[in-house]
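# Provided below for reference: sequence and predicted model.
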Amino acid sequence: MSDDVKRPILGRGENLVEPIRKKSSGGEKSFPRTYEEAQKLVKDELVKVKSNIDSIPLEKKMDDVVIAIRLNEKFLAKSYTPNVFFNTLNFRNVGSRKWYDEQGNESKLNFVKIRSDEIETGLDLLDSVKSKGFTDDIRKIEKINLLTGDEIALGFEEEWEQGRVELVLHPYEEEGIVLEKLFELLNISQEERKNIKYKVYENGPIFVSINLSKSDIDLVKDFNPLRTVHPLEFELNSAFGDLTINKVQPPLNSLAPIKKVGVIDGGVNLNNPFFQEFSTQNYEVSSLSSESFVTHGTSVASLVLYGDLSNFGDGTNVPNPIIGVESIRVFPTSDPSDIDLYESIDLIEEAVPRLNDIDIFNVSVGPTGSILDDDISRFTTALDKLAYDHQKLFVVAVGNSGTKRAPYNRIESPSDMVNGIGVGAYQIDASGNYSRAPYSSIGFGREGCKVKPDFCEHGGSSQRPIRVLGVEEYAMQNVQGTSFAAPIVARKAAELMMKSGEIGTLTARSLLTHATSNEMEEINNETGYGICIENVDDILLCTKNKVTIIYNNEMSVKNYAKLKIPLPKECDAKKIKLSWTVVVDTPPNPLFAEGYTSTSIEDVLHPHEEKFNFNKGKRTLKRNMVTQTKEIQELLTDGWVPSTIPASVTPQKFSTESERRDDLKWDTVFKRSKTFNLNSLKNPFLTFHALERDTDKNRIRYSVAVTIEALNYSGDLYNEILSEYRVLQPISVRLEQEIRTSLQID
């Protein structure tokens, strides 16, 4: 195969996947105190919390009261949840979140529901129950108390006086009674209650959107069913230049686009000939459209249809779009002076499941304000749930707060979603160097998606703005903002799926991430996994010595799988670089802020099938089972124990502090790479361990992109792989020029 022949990436990697048995590692945790010390501590804490519960006014509590069980810093993992203690004392676990002890160590707390009279029974049980599970659980506990007001009211700046907020209430089956108590506490009339939006998700919290003052917040923050309250404000803060005369012409043809992107925004002017034949708008909020929102939505749609028009000459006819737009107009809501995002989210939840032909949705709008580790917004929850249930991909702008002081420059909801792509913006200096655009909000993300933004796309700068079409056909405009970086990525994701029917939403996400510029040794809060590749055709094609294979599969939770990496025996390159990116989707769990991702995959690389570890005590030696048989026999005689599978080699991963715990173990995306001498590799493979916590889902969907690169090699790695691994096949690919040619012929 000559170098000028198209070499599509290889598919059917799932044919190289097989189950594997592997023993889980891990040992006993040491406890911070003896059982006798722990028993006294828990007794004292229960007595105090009962007194605190009794002092709560009746109008601020339900019969079932929520308290916080705070665990020692050593017991972060789901497996350490003190379930035996909870079940014995009839405590109902209704969620969890992070907390920090007095020394600043991160741990977690569990919210449990109890009745006050059950505490007396619990005190008696502390003296009578002696099972190991119960006594171990007691030794994990640091404190038992109520949340403080500062732990409930989050994200409010000092100057905040009044505005729309989101209340997140603990789950109660009697949601009507809880809301009635809340509204009576706030002295809200029956008429006013009709305008208050709330949403209850199955097995989830109660979300409420409401207008409150600072004094209202002070009144409500010790309302016991309340988990958190945070601002829910909205503003369009992208930068728009002055309108200029439109110097480009509409497409010469009006051929229907092959695929559409859903644009969730302020609407599009469908009478503009640049949009008329290539856009539809079947879902709209009931309120009338507004100029500012349509301007924003039209700019976003322009980028999906035509990309950045900066380099188009005067009088040029723009090309016929191959990607169209399905506009979902979610703004303005009923009161344009007080945007209620719940109206918008209601429409999104109605529209997205019905749009069966739309796989990719762009979201360049959302609330202002940094995400909060201890709280998940309804917007994020809604998009994550839609993405998982309907296998959609949401591409979300991370926000334009990058110039604010920390922590108010952190990414904004819903870009913290775990089943989508959060897009930041980059700029290019005079020397051609890429860096985060100053306005682009920074990471890191929350547990489950710590690398945020996922990556960056050009969002415009004062030196190099993005040019888009205006609302009317005679106008153009220069724009800047992450709002305009996101639709470029959404367009690229749609192009990938359009150019190959073998690419779904998970695969598009893994390929886009895999092709980004950063090879990270620590979390990059500025640009995430790096700069998005400019041309998606470069993702879809291999060179003769740099070959990408995609694996699309699913596996049962708690099981292990072996993914063979197809390194051919004929290859004699001196060095081989292996890179892989894994993407999974997960059912979101908004009750557990520090355990929001219910499923994930843990990956390990095994580079040489003949090399095994031998362990004795804390010592480990690596030996080749074929070439070092005599040494191995001596080790076995001396009591050394071999591992059950070949030795693993861990690429440089991330820091191990608690906020990046378990090396992104519960994240839905991770990207790794490592370079080896050829003699260090023989039939390399990855092992996957499917993880679950607090979910009834028993299968995990995943997509993996693996790249094998033979460095300074004169052979043809691509052909060697196809020759030896016949279960792999080049995916079917139509490049853009082929698509445009076929459109003209049709």
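In hand now; what should we look at?
# going forward, measure contacts and count neighbours with C-alpha atoms only.
Noted.
# Checking residue 67 next. Helix, strand or coil?
Recorded secondary structure, residue 67: strand (DSSP: H, G, I helix; E, B strand; the rest coil).
# wait, doesn't it sit right on residue 116?
No. Residue 67 lies out of contact with residue 116 (Cα atoms under 8 Å); the separation is 10.5 Å.
# and residue 398, how far is that from residue 340?
Here residue 398 is placed at a distance of 20 Å from residue 340 (Cα to Cα, to the nearest Å).
# coming back round to it: more neighbours: which of residue 67 and residue 116?
residue 67 (23 against 16; other Cα atoms under 10 Å).
# Which residues are in contact with the nearest residue to that one once chain neighbours are set aside?
Excluding the flanking residues, the one nearest residue 67 by Cα to Cα, 6 or more residues apart in numbering is residue 146, at 5.1 Å. Applying Cα atoms under 8 Å, 6 or more residues apart in numbering to residue 146 gives the contacts 49, 52, 66-68.
# Residue 609 now?
646-647, 682-684 are the contacts of residue 609 under Cα under 8 Å, 6+ apart.
# sec struct for residue 165, please.
strand.
# hey, which strand is longest across this structure?
The longest strand of the chain (DSSP state E) is strand 699-711.
# alright, now check it against this:
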Amino acid sequence: FNARILSELSESEVLVTSSVDQLRSAKEALKVKSFRNNLFNIHELVISDIVDPDLNFKDSSEKNLTIYLMPNLGLEKAKEYVEQVKRHLAQLNVPIKGLFINQDTGDAYIDARVREEQLNNLVNSFGFIFKAHETIHAQSFEPTNQVTVNSDPQRKLSSEQNYVALPKICLLDTGVSLVPPIINLIADRYVEPPFTDLNDLDNHGTSVASLAIYGDTISNPILPRARVISHKIMHNKQSVNIVTALANAIQMHIDCKTFSRSVNYTATKLALKLATRTIDRLAQTTNSLVVFSTGNIDVDDVKNSISQGSSYPDYINEAAVFHPSDAPSVFSVGAYSKYSNQNSIAPPDAPAPFTRFGTNLKELKNCPKPELVEHGGNACIVNGAYDCTNIGIPVISNNGSIVEGIGTSFSAPLVSSHLARLWDKYRSQVKNSETLKAILLSTCKLTQNHPRYVGLGAPNENELFSSRFGVVRIIFEGNLPLVGSAGGASVIPTDEIKVFVPADVTTIELFLVHTDNYNLSPFPKLNSYLSVEVEKPGKGGSVNPSFGLPSAQTHVKHLIYRYKRNIKGDWFFRIIPHAIGISTSQRANVSIRYGGVIKLITKKPRFGLSQSVISGLRRGGNIKISSKPLGSEND
């Protein structure tokens, strides 16, 4: 057809660069009648294809819009077309509020405040406008009160040193106020226009920062774990475009790997899907650790659910995570409750009563969202509002006092702190952000109560850098093309990890996280998955796990193999890539980046387990990718 595919819009629609007449002529020239008849409709994009059907100018003569250019045109074309749009908007006296260009994919959009006739003029003037929708904006932070704790943070926590060697976390939030004891642990502060005040006037970002710095230990004497870069994106429920802000943060803070957001956004379905997909691609192409909270269930929604006959935790089934936590490349963090009292909604060690669960996107229905949870407090309902007295999570307020609060906003920075510390520890050994996620997931434990709502569970930070007695973790990572070649023929590439398993090991767990670089889908979806084949000593063919599905179409896998005997010897773990809805012609351009952990557990803990495994690895074998033993026992 002499046409280039720009986007595979769905299983039955493709966006191409070509004239309609050329495509129709090519269709008629097709010799195979059945194929010719399958080309049901060929038409040029019209304004109804481009403008969000939920966009309504009746309630306002002007709207803040995000205008996407055609995807996958390449970086140079994207820059050229952005300049054309900027000049055209200037002629229409339309102020530009922001723009974004992905330096890897060339995807681009412009934020502007326009009237309906100006939007129509723009769309009709250029053939490279893809979508236009109302710009997403922040909705809220936490639906909760904060309770003052009788404690002196300046006495409890020391920040007199300047801990320059600590890893950094970039927080996209409401800013941070420079109050003791975090004053010397704020590495930098930046504010997105049009905001000008660097401080936390909303009393949210400072609390989030305190957890990123000190973890869940603010009431106890402890040393800080990380420093914070404050990247202010919101004030008084007014916010900038989260995609632009995240792109700016990643580009500006080049010495930072972890980016955390605890602010909820609202917009039309189209706007949220496009933003989620753009953030997904941004996180994948930059190999960044992007952590978002799931958002919270509002107290009124909880009350309504209970009044209609639902009860905790069943109503959580109806509360999917907020976009853009749906993105496969984004770590979505929910909350669990450590503590309870006689009036609290949740029992201890259970999903928090306000946490969210599941995905809005049918394309990701098998993917765990959230992937994990962290402490976010518990709640009672008092006088129609959440109350967290003595069951919340201690945080530092914007005036320096210690208060109790609740919310998934407070869970996300705890996970961000874990990931930042892992990157700081293994940055010279580990290349893939997915590997760091897999290491953290390998420390997780399901909650005692109602575990189905917590993903893979809550991390055990005591196992971040070393395993407990009787446990060895082996890290592996790699990049796999979807299609390989051998002798001129196409083949499915496979990575194989060989691990020597000592005789007293009874349980083997495998954690696997992946993303891919497929860029032709305009909306968030799972484009690929990895299946796992495992071969144990003395048994021909692959063995099935006791828990988990080796071929499940997910971005995160957790498989468990349990044996009482005949386990000693070399085990082989084969990682095999698969495409989901990617046309055959495009698969050669797609690669999968992954990281994983193999966890060996003995029934009776003993010294020397890690040395036995390492000796087995050193004996040689056909290890096609790197396998790194993680510290064990007293390492």
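Okay, I see it. What you are looking at is a predicted structure, and each value in this text was computed from that prediction instead of being measured.
# Quantify their similarity with the TM-score.
After superposition, the two chains reach a TM-score (TM-score structural alignment, normalised by the length of structure 2) of 0.73; 564 aligned residues with a Cα RMSD of 4.6 Å.
# more crowded one of residue 398 and residue 340 of structure 1?
Legend: neighbour count by other Cα under 10 Å for residue 398 of structure 1 and residue 340, higher for residue 398 (37 against 25).
# any idea how far the residue mapped onto that one from structure 2 lies from residue 323 of structure 2?
Residue 398 of structure 1 maps onto residue 294 in structure 2 when the alignment is built from TM-score structural alignment. Residue 294 of structure 2 sits 8 Å away from residue 323 of structure 2, going by Cα to Cα.
# Residue 420 of structure 2 too?
23 Å.
# again, but for residue 443 of structure 2
In this structure, residue 443 of structure 2 and residue 323 of structure 2 are 26 Å apart, going by Cα to Cα.
# For residue 373 of structure 1, which residues are in contact?
98, 446-447, 593-594.
# all helices of the stretch 301-450 of structure 2, in order?
408-426, 433-441 (DSSP state H, counting those that start in this stretch).
# possible to save the ones you listed as TSV with distance to residue 79 of structure 2 and mean neighbour count?
TSV is the format used below for those (distance: least, Cα to Cα, whole Å; neighbours: other Cα atoms under 10 Å):
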stretch	distance to residue 79 of structure 2	mean neighbour count
helix 408-426	33	25
helix 433-441	29	27
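# Output those helices as a markdown table; include the columns distance to residue 258 of structure 2.
What follows is the helices of the stretch 301-450 of structure 2, written out as a markdown table (distance: least, Cα to Cα, whole Å):
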| stretch | distance to residue 258 of structure 2 |
| --- | --- |
| helix 408-426 | 6 |
| helix 433-441 | 10 |
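# any idea where the strands of the stretch 1-150 of structure 1 begin and end?
Counting by DSSP state E, counting those that start in this stretch, the stretch 1-150 of structure 1 has strands at residues 10-11, 17-20, 65-71, 92-100, 106-114, 141-145.
# right, and these - which one's nearest residue 245 of structure 1?
Smallest distance to residue 245 of structure 1 across the strands of the stretch 1-150 of structure 1 (Cα to Cα): 46.3 Å, for strand 10-11.
# what about the strands in the stretch 301-450 of structure 2?
For the stretch 301-450 of structure 2, the strands defined by DSSP E, counting those that start in this stretch occupy 331-337, 350-351, 372-375, 380-382, 385-387, 393-396, 402-405.
# Can you give me the neighbour number for residue 94 of structure 2?
Residue 94 of structure 2 has 16 neighbours, counted by other Cα under 10 Å.
# Just give me the match in structure 1 for it.
Alignment note (TM-score structural alignment): residue 94 of structure 2 maps to residue 193 of structure 1.
# thinking again about what came up before, what would the strands of the stretch 301-450 of structure 2 look like in JSON lines with distance to residue 493 of structure 2 and mean neighbour count?
Listed next are the strands of the stretch 301-450 of structure 2 as JSON lines, based on distance: least, Cα to Cα, whole Å; neighbours: other Cα under 10 Å:
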{"stretch": "strand 331-337", "distance to residue 493 of structure 2": "27", "mean neighbour count": "32"}
{"stretch": "strand 350-351", "distance to residue 493 of structure 2": "40", "mean neighbour count": "30"}
{"stretch": "strand 372-375", "distance to residue 493 of structure 2": "30", "mean neighbour count": "29"}
{"stretch": "strand 380-382", "distance to residue 493 of structure 2": "53", "mean neighbour count": "15"}
{"stretch": "strand 385-387", "distance to residue 493 of structure 2": "53", "mean neighbour count": "20"}
{"stretch": "strand 393-396", "distance to residue 493 of structure 2": "47", "mean neighbour count": "29"}
{"stretch": "strand 402-405", "distance to residue 493 of structure 2": "49", "mean neighbour count": "25"}
